[in-house]
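Asker: here are the coordinates; sequence isn't available:
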């Protein structure tokens, strides 16, 4: 019987890994649809490029740093090339690796949003390797690793509002700031110009796929089907996403007078990001509040950052960074005593009489992870800027990265009509 249950758990985690991997298709559609036609092939293609890089680097070193034997709670020091013993009674190592690798790939996909439409392809490759080898796994070890210092403190981050989303969002923000705005984004007096994405249908389909994949992301993090708790996690995940969508749509309608579809989509994602930490710790009513606040926050912060000269093409920091911060802190308010007992992680939240202890632990995690990712990302990108340059030339940016980096457009016939050019690779 025990072997049968373990087999079912293994199958569940493998299915969840596949769902999270499929989120890469969603990110490809979301990011390509949110950017201009002349960059669509590049933006979509780099999704598979980064997924390939992340898989190999996480297998070689990243998994060991995240989940190997702990060095003073800071990083793992074993498990290179997945050379770790199989723990008795646990999901097979290879399946757990694929599940965790998919999480690392999502974090990298978030980070790429800050590079969109103006970064060199080589920068993606080098930063992607270092992000997966150094930045992401260290944060993962702190919070999820056996002996990680935040794990020992009882930090509640069930599926990665901090580990995955804040990490990717902060890296995206650093890249956005260092690259500077896209050409034409701001007028001479600093007012932002709208640069709409080329295909809103792609963005809707992309978010729908990501939402579906999230049912592997959060419920899959139970790593078990034995008590059916994965169903509860799926419920809170859905409620928060739905609340985020409606809150964002209502907020943007009230603030700007239009029911903006991209903002609604960002609300879905923000709700999902926020509940990712809290999905196993809060009651359904609290999940609705967590998602709704995240949806509204992403509208206000997106508009604010844009007015301040921060050109974040897919609003990666607002959607993943800000919502990741809120979601992480939310358990300090809403963590239910009965769910804390079930998960055996941390303490109840402030609104249940648990005091401010858990909120302080959550805030420590946000500050530590944000500072580490921000500083490390800046150092890596500063070195890359001094050695190879981060940004393509003005001519290449105007031409579009499809043609300048890859030799052909993602939409060759359409772009040929618009530019009067038939440029492409010569065979």
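Answerer: Received the coordinates, thanks. As the structure is a prediction and not an experimental result, all values here were calculated from the model.
Asker: CA atoms for contacts and neighbours, from now on please.
Answerer: OK.
Asker: In the helix or strand where residue 413 lies, which residues are buried?
Answerer: Of the helices and strands defined by DSSP states H and E, residue 413 is found in helix 412-419. Going by neighbour count (16 or more other C-alpha atoms under 10 Å), the buried part of helix 412-419 is 412, 415.
Asker: next, the one to line up against it:
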């Protein structure tokens, strides 16, 4: 019976790994759809690099940093690479939820997501070398250290902080880094003129919508897999709350956009849905369906207000990564203390205090990493490269072939 339970649970977890993996395709399509054609190859390259480097880094050091075993609660390290525990393939590991290898791969997918958030925010003007080095350090060191504080049994777990699937541990960790990076990187050429924010349109909104649906699809694995078993009642509840929050976020963002701008803007609709997904991620297992809808509705409003704030601060985020992942990540984390089974003033204080700790650590780390890169390899491409496109100058190719007749 235990072997059957392990097989069933592990099969579900492996399916969730595949779903989270598909999210990287979703991020790729969303980012290229919301940016200009001349930078498509650059964005695709970054997204492929993130998953390749993320897996390798998480294998060699990340997993051991995040799950070091017995440690002081702040920083620990088990070993380089992975060593299969004696019970790693038995029902004793993770209470028949999954095997050691499944555990590693599921968590590795989460690690890569944090760097993907940064990719979209710095699009269309960052040097590829700077982004590659930043991703290596952030995914290899910063993300797993923060993760160990909660999911690895560290001091935030003892403090009582709760983050079911990563509104803070994944999404705001990536969001804080993105915020620091775009501040030091600067806005794209032509984004702000005479203190006015000008729209730079994406070249393929159908691709962006495809990216949205792939991300929503993948979120069933992101949140559903965070149950860490195929337990039917809780898993099905999490899938329901996840979907309802996404729908609520999309509807409220669309309505607020219509009210403020007299326009049914599909890009705001997209980010409203994503904001609802990020918002529910911290407490998807704790909320009733109605509470999930409320969290999503508020997340949609948060996205629109955050976009306006980012523009007023003259910060340039081409895909809305910071409003979605940072601001809605913060909201979702705080919502655990407002709605659901753990709601209380004490829990709200714990959630808020933990956010401050994680946000401070991520921002300080990001400032150090980014400044070192700025004064070594440099952060930004030349004006000529930015105007003509990163595909040409960074990669020497174009995304869409010219099928016209060529003279030899």
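Answerer: Arrived safely. Remember, predicted model here, so these are calculated numbers, not experimental data.
Asker: Superposing both, give me the TM-score.
Answerer: Counting by TM-score structural alignment, normalised by the length of the second structure, the TM-score of this superposition works out to 0.95. Behind it: 399 aligned residues with a C-alpha RMSD of 1.5 Å.
Asker: Who are the packing partners of the helix holding residue 413 of the first structure?
Answerer: Where contact means 3 or more C-alpha pairs under 8 Å, 6 or more residues apart in numbering; DSSP states H and E, helix 412-419 of the first structure is not packed against any helix or strand.
Asker: residues in contact with the residue mapped onto residue 362 of the second structure from the first structure?
Answerer: With TM-score structural alignment as the matching criterion, the partner of residue 362 of the second structure in the first structure is residue 373. For residue 373 of the first structure, the set of contacting residues under the criterion of C-alpha atoms under 8 Å, 6 or more residues apart in numbering consists of 135, 167, 170-171.
Asker: try it again with 6 Å
Answerer: Contacts for residue 373 of the first structure (C-alpha atoms under 6 Å, 6 or more residues apart in numbering) come out as none.
Asker: With adjacent residues omitted, what lies nearest to the residue in the first structure that residue 271 of the second structure lines up against?
Answerer: For residue 271 of the second structure, the equivalent position in the first structure is taken to be residue 266, counting by TM-score structural alignment. Closest residue to residue 266 of the first structure in three dimensions, ignoring its sequence neighbours and counting by C-alpha to C-alpha, 6 or more residues apart in numbering: residue 319, at 6.3 Å.
Asker: Isn't the one you found up against residue 270?
Answerer: Yes: in terms of C-alpha atoms under 6 Å, residue 319 of the first structure counts as a neighbour of residue 270; the distance is 4.9 Å.
Asker: Mind checking which of these two has more residues around it?
Answerer: Neighbour totals were compared for residue 319 of the first structure and residue 270, and residue 270 leads with 38 against 32 (other C-alpha atoms under 10 Å).
Asker: ok, now how distant is that one from residue 14 of the first structure?
Answerer: Going from residue 270 of the first structure to residue 14 of the first structure by C-alpha to C-alpha, to the nearest Å gives 26 Å.
Asker: go on, residue 264 of the first structure?
Answerer: From residue 264 of the first structure over to residue 14 of the first structure the distance is 31 Å, taken as C-alpha to C-alpha.
Asker: and for stretch 102-120 of the first structure, what span of the second structure is it aligned with?
Answerer: Stretch 102-120 of the first structure corresponds to residues 109-127 of the second structure when matched by TM-score structural alignment.
Asker: For that stretch, which outside residues touch it?
Answerer: Under the contact criterion C-alpha under 6 Å, 6+ apart, stretch 109-127 of the second structure has outside partners 31, 39, 51, 54, 135, 170, 174, 178, 182, 317-319, 321, 379-381, 386.
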